[in-house]
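1. Predicted structure and sequence below. I'll ask about it afterward.
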Amino acid sequence: MNETDLHFDVAVVGLGKTGLSCVRYLSKQGLNIAVTDSRDEPPELTNLKSEFDSVPVYLGEISSEALLASDQIILSPGVSLENKSVKQVIEAGIPVFGDIELFCQQAKAPIIAISGSNGKSTVTTLVAEMTHNAGLKTCVGGNLGTPALELLDEPVPDVYVLELSSFQLETTFSLNAHASVVLNVSPDHMDRYETLNDYINAKNKIYYGQGLMVINGDDDIVKAMNEDSRRCITFTLSKPEGNNFGVIKEGDEAFLCQGNVKIINQKELAIKGEHNIANALAAMALASSLNVPFEIMVDVLKSFKGLEHRCQLVKTINNVSWYNDSKATNVGACIASIKGLCELGSIILIAGGDSKGADLSSLTLAVKQHVKNVLLMGVDADKLAKTIGSVVACEFVPDMDAAVSKANQIAAPGDLVLLAPACASLDMYKNYQERGDMFVKAVNALEAC
C-alpha cells in the first residue's frame, strides 16, 4: 500500500498506559486504528502486539503520515499540542482530543474532578474512600491508577472520582463535573508551557460546565478562577465565612469545620502537615456535594495515613525521623512538605533532579527558615545550589545512597531527614516511585548496619 492510500478512523499518539487504554476502547467501537510513538520501545508495545497484532504501529518519531491519514487524533497526555506533527494535523483541521474527552462523552454518572499542582492523589483517594464508605458505588482513576476509559468497562457507578492533570485537561472539552477543584497552583511543567498563564489556563478547564466549584480561598490564582454566576464553596486554613470549610482555633486546639460546625480536631488527622489540612478540607468539601455524612468523613480522616512517596514516614532511627516525599516534584510541593514538617524538628533536605525549567527562587525563604542542611543531586543540583546556597549549607552527592549516608552522618537526635526533591526524577530514575524506593532502601540499610 502506498502512503497516499493510508486511511485510519483514528490515530492514537503515545503508547503508554493511557494510549493502550485508548486502543482497547476504540477497538471495541470497531474502528480502524493506528498507533504512533516517538520512542522506539514505548512501555506498552509488548501488550499492544499481544492484544492487537493487526494494529499498525509507527515508532521512533510521531508519524505525520499516519496522523494526516486519520479522521481524528487521540493524544496521550505526555505528548504536547506543540509537537510539530500534532500542530500539522491541527492546522489541517483534524480533531485532536484526549482520553478524558472520550470518557466525558460516555460517562453516565456524576464526576468529581480533582486537579492542582500538588495534593491531587491524596485528595482523590480521600474523596473516593469517603464516598465508598458512605455506600456509594465509586470508580476512581484518571491520572491516578486506572485509566479513565477502563472505568467504562465497569457497571455504571454512583460516582466517578477522577484525578486530572493539566496535560489531560488540555485536550478535554466536554467535562461538566458534578463538583471540581483546583487545589493549588505553583509553577510546574515549565518545560512544556511557554508561560505560567498557559499552565493556569489548562488547570482552569476543570471548572468548565455548571457543577459546583470548590475554591482554595488561600490561593490567589485559584480564587481568580471563581465565577460569580456559579455555585461555589471555598476552603481555607483560616476561620471560614458563611457555610464554607476552614479551621477554627481555640487556644492550642484547631478544628476542621464547615461554617461554625466543628468536624474533626486537627490532631486526629492521620496525615500530618499544614498542606494535608488543606487536602482534608478540600476532600470534605467535595464529598459534601454528594451528602456524605460528617461521621464518614471523620472515620476516613482518622484512618488514612497517606500514600507512598508523599510525606511518608519511613522510620525513626536513633531519634532521627526519615521522610519520603519523592512525589514533591516541583517547588510548591517541596515548600509544602518543609512547612508541614518543620514543627517536628530541624530538617536536613535531600533535593535535586530535573527542575523542568521552573523558577526555583520561591524555595529560598522556606529553606532559610526551616532547613539546616541540603544535600543536592541530579542534573539541576548546580541550579539549586545557586538559588539557595546563600542561605543554607549545601553539599553535592552523586546518588541516593550517598545522600542518605551523608544525612545520617550529620543528623542530630530530633532532626528530620526529608527527601523532597523539588524536581522531577527522570534524569536519574524511571519515575518518582523508583526514586522514593531507593531512598527507603537506603534508609532501611542504615538500620541493618
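-> Structure received. Residues are numbered from 1 along each chain as shown.

2. switch to C-alpha atoms for all contacts and neighbour counts from now on
-> Will do.

3. Kindly provide the distance from residue 436 to residue 383.
-> Between residue 436 and residue 383 the computed distance is 22 Å (CA to CA, to the nearest Å).

4. tell me the secondary structure for residue 161?
-> Secondary structure state of residue 161, per DSSP: H, G, I helix; E, B strand; the rest coil, is strand.

5. for the residue nearest to the spatial centre of the chain, what are its contacts?
-> Nearest to the mean C-alpha position of the chain, by CA atoms, centre = their mean, lies residue 120 at 4.8 Å. Contacts for residue 120 (CA atoms under 8 Å, 6 or more residues apart in numbering) come out as 114, 163, 164, 183.

6. Run the chain-centre distance for stretch 320-336.
-> Chain-centre distance of stretch 320-336: 13 Å, with CA atoms, centre = their mean, to the nearest Å.

7. What is the linear distance spanned by it between its boundary residues?
-> Start-to-end span of stretch 320-336 (CA to CA) is 20 Å.

8. Stretch 9-26 now?
-> Separation of the first and last residues of stretch 9-26 by CA to CA is 10 Å.

9. Surely residue 188 touches residue 330?
-> Yes: using CA atoms under 8 Å, residue 188 makes contact with residue 330 at a distance of 6.0 Å.

10. what sits in contact with each of those two?
-> Listed as contacting both residue 188 and residue 330 by CA under 8 Å, 6+ apart are residue 358.

11. In strands, which of the contacts of residue 120 fall?
-> Counted as lying in strands by DSSP state E, out of the contacts of residue 120, are 114, 163.

12. let's bring in a second model and compare:
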Amino acid sequence: MMKPCLILGGGVSGRAARRLAETLGMEAEILSDPAPCPPEEAVAHRSLLVTSPGVVPLTSPLWQAAARRAERGEVEFISELEFGFRHLPRRRCIAITGTNGKTTTTELACHLLNASGVPAVTAGNIGVPLSDIAADMREGKLQPETLPVVEVSSFQLERADSFAPVAAALLNLESDHINRYAGGFEEYCEVKRGIFRHVPEENRIFGLSLPAPRRVEVRAGRLFVDGRELIDTAGTRLHAPHNQENLAAAVELALRLLPEGGVFRREFTDAILSFEPGRHRIELVAEQDGIRYVNDSKATNPASVLAALRTLPQRRCAVLLLGGLDKGMDFTPLLEEKERVRFAVLYGACRAAIAAVLDGKIPFAECGNDFEKAVEIASAHALPGDTVLLSPACASMDMFRDYKERGDRFAAAVHALLSERSGGTGPV
C-alpha cells in the first residue's frame, strides 16, 4: 500500500474516492461527522485528505480540522472532483456549472459529441463521480480516450485547485446554496467562476443571461453559429427559453472540440432533434378535465420556478406546489411571475419563509408535511386551462431522499387522485 488517504463523508462521492484510492494502491478510509475521536486526531497521520461535496465547511468539525492541517502545510486537502481529475489517464474533460440547467446541458453536450464521433460520458454532479470515471479508465472498463462531460456543483469546485477542463461553461448565476457560504451570494458566485481558473480564455463559455462575447446566438427561436442558422428550436424539445440557453452552451462546447463545420453536419443537427431532456424537468404527468399536472421537481431554487412558469401558454395560470429544505435563498423573485400563479400550496421545512414572501401577493395554503394533501389541495384550486405545477424552489431532503423521489411521489399522488375522481377506471 502507498500513502494513507482519509475521505471525509460517505455517500456516492465518498465511495467513489475510496475506490479510486484503492485502485491507486492507497490505504483508504471513509470518515463522517461526528468522528469517534477528536477531529484533529481523526485527520492526523494521513498524507492525503479528500472531501466529499456533501460535507459542509461551515458546520463540519472534520472539514475544519482538515483545513487547519492543510493551512499548516501538514497535509494535502482536496475535493473528490480534484482527486478524480488528477487521476484521469489523460487529465482531459469538459465541464459545466451554473445555478440551473447543468444536468440538461451536460446530457445534451455528451449526446451531441457521441453523435459526432467523439466518445463521451457524463460525470460529476449528474450522479457518476469523476473518481469512478478515473477508476473505470484505470481498470480498463472505459477507454482512456473517452471524454468526461462533467456537471460541476459549487460544492465540488471547493478545494479543486488544479481542475483544468479543456473547455467549460458557466450557464447562469442565481440565488442558491447561500447557507453554505459565509460570504453569501458573492462568495457563491466566486466559487462558481472558479471553474475557469485553468481554462484558456477562448474556451470559457458563458450562458445567454451573462454578458460575454459568444459564437452562438438565439434569435426568434432560431440558433445561429457565427451568424449562420443552425436550427429552428421549434422543431426540437428544447424550444423553451431556458432550454435554448442550455442548447446554446452545449453547441458552444461542441465548437471547441469538433472539426471546423462539425456542428453543421447532419448527424449533429439530427442529434439536437432527437434529444429528450431527462425526467422531473417540466414533465407532463397527466391531464384531466382541462387541467395539466406537471412534474418539475428538479426546480430547487426560485429562478428555476420562474423558468417553468414562463413555459406556460399565454394567459394560462399555474397552481404551484412550493416548499422543501431551505438553502438560505431569497424567495422574492417568485413574485416576478405572480400574475401567472392562481394559487400556491406550501409544504415542508421552509413553508413559513415562502409564506412570508407570498403573503398579500399570491393566495396560498399551508399543508405541513402532508405532501399528498398538498397535491389534493392544489388540484382543487385549479381551473380548466390551468397547470398544477410541482416546481418547489427548494431542495427535497427534508421529506424525500432526493428530487427524483419527490417527483415520483407527485406523479403517484396525481394518478391516485385522478383515478379516484374518474371512478377508478384506470390510469389517467
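-> Sure thing, it's come through. The shown structure was predicted, so the numbers you read here are calculated from the model rather than taken from an experiment.

13. so which of the contacts of residue 120 of structure 1 is the most crowded?
-> Among the contacts of residue 120 of structure 1, residue 114 has the most neighbours (other CA atoms under 10 Å), with 31 neighbours.

14. Enumerate every residue touching that residue.
-> So residue 114 of structure 1 contacts 120, 123, 124, 161, 162, 163, 164, 180, 181, 182, 183, 206 (CA under 8 Å, 6+ apart).

15. so stretch 173-182 of structure 1 corresponds to what in structure 2?
-> Residues 161-170 of structure 2 are matched to stretch 173-182 of structure 1 when aligned by TM-score structural alignment.

16. quick one: terminal-to-terminal distance for the matching stretch?
-> Criterion CA to CA; first-to-last residue distance in stretch 161-170 of structure 2 is 17 Å.

17. Average separation of the longest helix along structure 1 from the aligned part of structure 2, please.
-> What stands out as the longest helix in structure 1, according to DSSP state H, is helix 432-448. With mean CA distance after the TM-score superposition for structure 1, helix 432-448 of structure 1 departs from structure 2 by a mean of 1.3 Å once superposed.

18. Now name the helix or strand holding residue 62 of structure 1.
-> Under the criterion DSSP states H and E, no helix or strand holds residue 62 of structure 1.

19. which one in structure 1 is aligned with residue 377 of structure 2?
-> Per TM-score structural alignment, residue 377 of structure 2 is aligned with residue 406.

20. Its match: what's it in contact with?
-> Listed by CA under 8 Å, 6+ apart, residue 406 of structure 1 has no contact partners.

21. ok, so what distance separates it from residue 376 of structure 1?
-> Residue 406 of structure 1 sits 11 Å away from residue 376 of structure 1, taking CA to CA as the criterion.

22. Kindly report the same for residue 298 of structure 1.
-> Applying CA to CA to residue 298 of structure 1 and residue 376 of structure 1 gives a distance of 39 Å.

23. More neighbours: which of those two?
-> Taking other CA under 10 Å, residue 298 of structure 1 and residue 376 do not tie; residue 376 has more neighbours (26 against 18).

24. quick one: what's aligned to the more buried one in structure 2?
-> For residue 376 of structure 1, the aligned residue in structure 2 is residue 346 (criterion: TM-score structural alignment).

25. Its match belongs to a strand, doesn't it?
-> Yes: looking at residue 346 of structure 2 with three-state DSSP, it is inside a strand.

26. Pull the contacting residues for it.
-> Residues in contact with residue 346 of structure 2 (CA under 8 Å, 6+ apart) are 321, 322, 323, 354, 355, 364, 365, 366, 367, 368, 374.

27. show me what contacts the last one?
-> Read it as residue 374 of structure 2. Applying CA under 8 Å, 6+ apart, the residues near residue 374 of structure 2 are 321, 345, 346, 347, 366, 367.

28. Could you grab the helix/strand/coil label for it?
-> Under three-state DSSP, residue 374 of structure 2 comes out as helix.

29. Quick check: the gap between it and residue 356 of structure 2.
-> From residue 374 of structure 2 across to residue 356 of structure 2, the span is 18 Å (CA to CA).

30. Mind jotting down where the strands sit in the stretch 51-200 of structure 2?
-> Along the stretch 51-200 of structure 2, counting by DSSP state E, counting those that start in this stretch, strands occupy 76-79, 94-97, 120-124, 147-151, 167-170.

31. would you turn those into TSV with distance to residue 392 of structure 2?
-> Output for those, formatted as TSV (distance: least, CA to CA, whole Å):
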stretch	distance to residue 392 of structure 2
strand 76-79	29
strand 94-97	21
strand 120-124	24
strand 147-151	22
strand 167-170	23
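
32. Give me the mean distance between stretch 369-376 of structure 1 and structure 2.
-> Stretch 369-376 of structure 1: mean distance to aligned residues in structure 2 after superposition is 1.2 Å, counting by mean CA distance after the TM-score superposition for structure 1.

33. Tell me the helix or strand right after the one helix or strand residue 233 of structure 1 maps to.
-> For residue 233 of structure 1, the host element (DSSP H and E) is strand 232-235. Going down the chain from strand 232-235 of structure 1, the next helix or strand is strand 245-250, by DSSP H and E.

34. Counting neighbours, which bits of that next one end up buried?
-> For strand 245-250 of structure 1, a neighbour-count test (16 or more other CA atoms under 10 Å) marks 245, 246, 247, 248 as buried.

35. Am I right that residue 384 of structure 2 is in a strand?
-> No: Residue 384 of structure 2: not assigned to a strand; according to three-state DSSP it is coil.

36. Provide the count of other residues in contact range of the nearest residue to it once chain neighbours are set aside.
-> Using CA to CA, 6 or more residues apart in numbering and skipping the chain neighbours, the partner closest in space to residue 384 of structure 2 is residue 290 (4.5 Å). Residue 290 of structure 2 has 11 neighbours, counted by other CA under 10 Å.
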